[in-house]
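Visitor: okay, structure incoming, though there's no sequence with it:
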């Protein structure tokens, strides 16, 4: 039998997601600032995305304070508008954060792309994500008219109107499908990026694996899809909405963490004392004979060498 109060579960998943994202972004900043001594605009974007994700987490935590995770009959009536307002704001911030996470990953890939078709696929994927999620963000923000009717409807059901629930659920399913497809494309593309590089097999596998961590976020997106119906569940929305919120938080946290972990290879190499990723040319060592200059590694991608 399900617990009558799921707020501790929602609280724990939110704090865990915020912690994972915060730690990985902080490590990214350390690597970029103190190890590589470079902080590009995509790193600023990652920090901004983390801040916005923090605002999303604050909305969820405030919603918990107003009864999220509990049955509606167990919550004081005056708390309900506040809980709905936090839910409305959280839905909108979720979409914005999702867009920024995809942009952060795409910019990293564009920096290391070596072939025109790599960039074309990345730009096309990013364009679809941004366009559709912008439309979805508009629907999330203005699903009721006037906007405040979203959280005031329980006290004044005739004071406004909201979009048909089929539009809300349908657009959410479509957004989930687009985001999931984008995660897989941006996650599998790194394999193509390193496939023909003259790296040794171990280094090639590690580079592709680290860059492809974005696929992890798609798992949360897929798990989240069966709970989309909770968006339009009105009879006990505080209690029922927990699953959808939990997996939305997990999706954002894993996506943000993956985009930052992909920049931590210098830290992994220092901590683990791994190889430097020298290139192997048909079984020959990457250095010349006695008295000769070392043979420079040829990765075919200046961006990958820098990364």
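Guide: Nice, thanks for sending it over. Everything numeric in this text was worked out from a predicted model, so none of it was measured.
Visitor: CA only for contacts and neighbour counts going forward, please
Guide: Fine.
Visitor: in stretch 213-225, what's buried?
Guide: 213, 214, 215, 216, 217, 218, 219, 220, 221, 222, 224, 225 (16 or more other Cα atoms under 10 Å).
Visitor: roughly how far apart are the fourth one and residue 107?
Guide: Here the criterion is Cα to Cα, to the nearest Å. By it, residue 216 lies 18 Å from residue 107.
Visitor: for the third one, same thing?
Guide: Note on residue 215: its distance to residue 107, by Cα to Cα, is 16 Å.
Visitor: now the fifth one
Guide: The gap separating residue 217 from residue 107 is 17 Å, by Cα to Cα.
Visitor: ditto for the first one
Guide: Computed as Cα to Cα, the residue 213 to residue 107 distance reads 15 Å.
Visitor: quick one, what contacts the residue positioned nearest the centre of the chain?
Guide: For the chain, the residue nearest the mean C-alpha position is residue 255 (2.7 Å; Cα atoms, centre = their mean). The contact partners of residue 255, taken as Cα atoms under 8 Å, 6 or more residues apart in numbering, are 101, 102, 214, 216, 217.
Visitor: need these in JSON lines (columns: distance to residue 19 and secondary structure).
Guide: Output for the contacts of residue 255, formatted as JSON lines (distance: Cα to Cα, whole Å; DSSP: H, G, I helix; E, B strand; the rest coil):
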{"residue": "101", "distance to residue 19": "16", "secondary structure": "helix"}
{"residue": "102", "distance to residue 19": "20", "secondary structure": "helix"}
{"residue": "214", "distance to residue 19": "18", "secondary structure": "helix"}
{"residue": "216", "distance to residue 19": "17", "secondary structure": "helix"}
{"residue": "217", "distance to residue 19": "16", "secondary structure": "helix"}
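Visitor: list just the nearest of these to residue 14.
Guide: Comparing the contacts of residue 255 against residue 14 with Cα to Cα places residue 217 closest, at 15.4 Å.
Visitor: that closest one contacts residue 249, doesn't it?
Guide: No. With contacts counted by Cα atoms under 8 Å, residue 217 stays clear of residue 249, the gap being 10.5 Å.
Visitor: would you say the residue nearest to the centre of the chain is within a helix?
Guide: Yes. Residue 255 forms part of a helix when assessed by DSSP: H, G, I helix; E, B strand; the rest coil.
Visitor: also this one, for the comparison:
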């Protein structure tokens, strides 16, 4: 959800930059562009309000579910590392939701490009977009790590399964660090990411190909998702339990994968 918002902010920023650059390039309008200011009536739209509702609804639902999980684990004295990780991921998700709200607002998502005030500072939307990107992949990786550590509880003493879970977890965490570092230094200098959205962008600076980056990271993330989803099937198929119970457990994990 937030990765989509980041992409939307990026696309909206590009459209806004194009419109502003075109206007600024005209000698007739260069002197008439108003100075950047944060004192302007915000162009509210129903489309953006719907986006805000969707943005807050699902994290609120997730917070309720995580709260119930924590209550259950604490009351039964079974709180483990997997529960702690999911709580940390939830805290990051709340922070990311706030950043996504700011990104949508200052990136003017859901608002027509020609309704955006000319005095608005383009750099704010890009800055919040940068923060969203920093938070997004660590959340995914922590949730996956929590799931894999929970599966380690279920795997018992089966060495092959345990090695597979540990190996996948190491790959998942390594990928998280690699993506996080790449996101930090995607532009050189770092502040070029949001400064290039301003009216007078720096003449020196460069960024990586973001389209290629999104596709490659999404592909690797989906791969780890599929592998993590396959692990419960491997574990449960070898357990000695009634077939009905086994199928019910597999159905629950399949539902979680959806």
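Guide: Received the coordinates, thanks. This structure is a prediction, so every number in the text was calculated from the model and none was measured.
Visitor: quick check: residue 213 of the second structure vs residue 182 of the second structure, distance?
Guide: 9 Å.
Visitor: name the surrounding residues that touch stretch 89-100 of the first structure.
Guide: Under Cα under 8 Å, 6+ apart, the answer for stretch 89-100 of the first structure is 45-46, 49, 52-53, 55-57, 59-60, 129-130, 133-134, 136-137, 140-141, 248, 252.
Visitor: rerun at 7 Å
Guide: 49, 52-53, 56, 59-60, 129-130, 133, 137, 140-141, 252 (Cα atoms under 7 Å, 6 or more residues apart in numbering).
Visitor: check stretch 20-32 of the first structure too.
Guide: 38, 39, 47, 253, 256, 257, 260, 261, 263, 264, 267.
Visitor: biggest separation within those residues, which pair?
Guide: Across the contacts of stretch 20-32 of the first structure (Cα to Cα), the longest gap, 24.6 Å, separates 38 and 253.
Visitor: who's more crowded, these two?
Guide: residue 253 (27 against 12; other Cα atoms under 10 Å).
Visitor: tell me which helix or strand the aligned partner of residue 189 of the first structure in the second structure sits in.
Guide: Using TM-score structural alignment as the criterion, residue 189 of the first structure maps onto residue 231 of the second structure. In this assignment (DSSP states H and E), residue 231 of the second structure forms part of helix 210-237.
Visitor: so whichever helix or strand residue 267 of the first structure is part of aligns onto which residues of the second structure?
Guide: In the assignment (DSSP H and E), residue 267 of the first structure maps to helix 265-272. Using TM-score structural alignment, helix 265-272 of the first structure lines up with nothing in the second structure.
Visitor: can you name the next helix or strand after that helix?
Guide: Counting by DSSP H and E, the element after helix 265-272 of the first structure in chain order, helix or strand, is helix 302-306.
Visitor: okay, buried residues for stretch 74-82 of the first structure please.
Guide: Quick answer for stretch 74-82 of the first structure (16+ other Cα under 10 Å): 80, 81, 82.
Visitor: how many neighbouring residues does the residue lying closest to the second one once chain neighbours are set aside have?
Guide: To tie it back to what came earlier, the one meant is residue 81 of the first structure. Distances taken as Cα to Cα, 6 or more residues apart in numbering place residue 151 nearest to residue 81 of the first structure, at 4.8 Å, with adjacent residues excluded. A count of nearby residues for residue 151 of the first structure, using other Cα under 10 Å, gives 19.
Visitor: map residue 151 of the first structure onto the second structure.
Guide: With TM-score structural alignment as the criterion, residue 151 of the first structure pairs with residue 194.
Visitor: what's the helix or strand for the equivalent of residue 8 of the first structure over in the second structure?
Guide: Counting by TM-score structural alignment, residue 8 of the first structure corresponds to residue 49 in the second structure. Following DSSP H and E, one finds residue 49 of the second structure within helix 46-75.
Visitor: and after that helix, which helix or strand comes next?
Guide: By DSSP H and E, the next helix or strand past helix 46-75 of the second structure is helix 81-106.
Visitor: who are the contact partners of residue 205 of the second structure?
Guide: Contacts of residue 205 of the second structure by Cα under 7 Å, 6+ apart are 188, 189, 192.
Visitor: how many residues are close by the first one?
Guide: Using other Cα under 10 Å, residue 188 of the second structure is surrounded by 14 other residues.
Visitor: with the last one instead?
Guide: Other residues within reach of residue 192 of the second structure by the criterion other Cα under 10 Å amount to 21.
Visitor: residues contacting it?
Guide: residue 205.
Visitor: I'd like to know how far the residue nearest to the centre of the first structure sits from residue 215 of the first structure.
Guide: 8 Å.
Visitor: before we move on, what about residue 248 of the first structure?
Guide: Distance from residue 248 of the first structure to residue 215 of the first structure, by Cα to Cα: 15 Å.
Visitor: can you tell me what sits against the helix holding residue 267 of the first structure?
Guide: residue 31.
Visitor: mind listing what's buried in it?
Guide: Buried-residue list, helix 265-272 of the first structure, by 16+ other Cα under 10 Å: 265, 266, 267.
Visitor: stretch 220-237 of the second structure too?
Guide: So, applying 16+ other Cα under 10 Å, buried residues of stretch 220-237 of the second structure: 221, 224, 225, 228, 229, 231, 232, 233, 235, 236.
Visitor: do stretch 131-143 of the first structure as well
Guide: Neighbour-count burial for stretch 131-143 of the first structure, counted by 16+ other Cα under 10 Å, picks out 132, 133, 136, 137, 139, 140, 141, 142, 143.
Visitor: from the residues you listed, which land in helices?
Guide: Counting by DSSP state H, the part of these found in helices is 132, 133, 136, 137, 139, 140, 141.
Visitor: now these as TSV including distance to residue 73 of the first structure?
Guide: Formatted as TSV, these follow (distance: Cα to Cα, whole Å):
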residue	distance to residue 73 of the first structure
132	37
133	35
136	31
137	31
139	29
140	26
141	27
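Visitor: now the closest residue to residue 45 of the second structure other than its chain neighbours: which helix or strand?
Guide: In space, and not counting its chain neighbours, residue 45 of the second structure is closest to residue 111: 6.6 Å by Cα to Cα, 6+ apart. Under DSSP H and E, no helix or strand contains residue 111 of the second structure.
Visitor: residue 111 of the second structure maps to what in the first structure?
Guide: Per TM-score structural alignment, residue 111 of the second structure is aligned with residue 70.
Visitor: can you count the residues close to that match?
Guide: With other Cα under 10 Å as criterion, residue 70 of the first structure counts 23.
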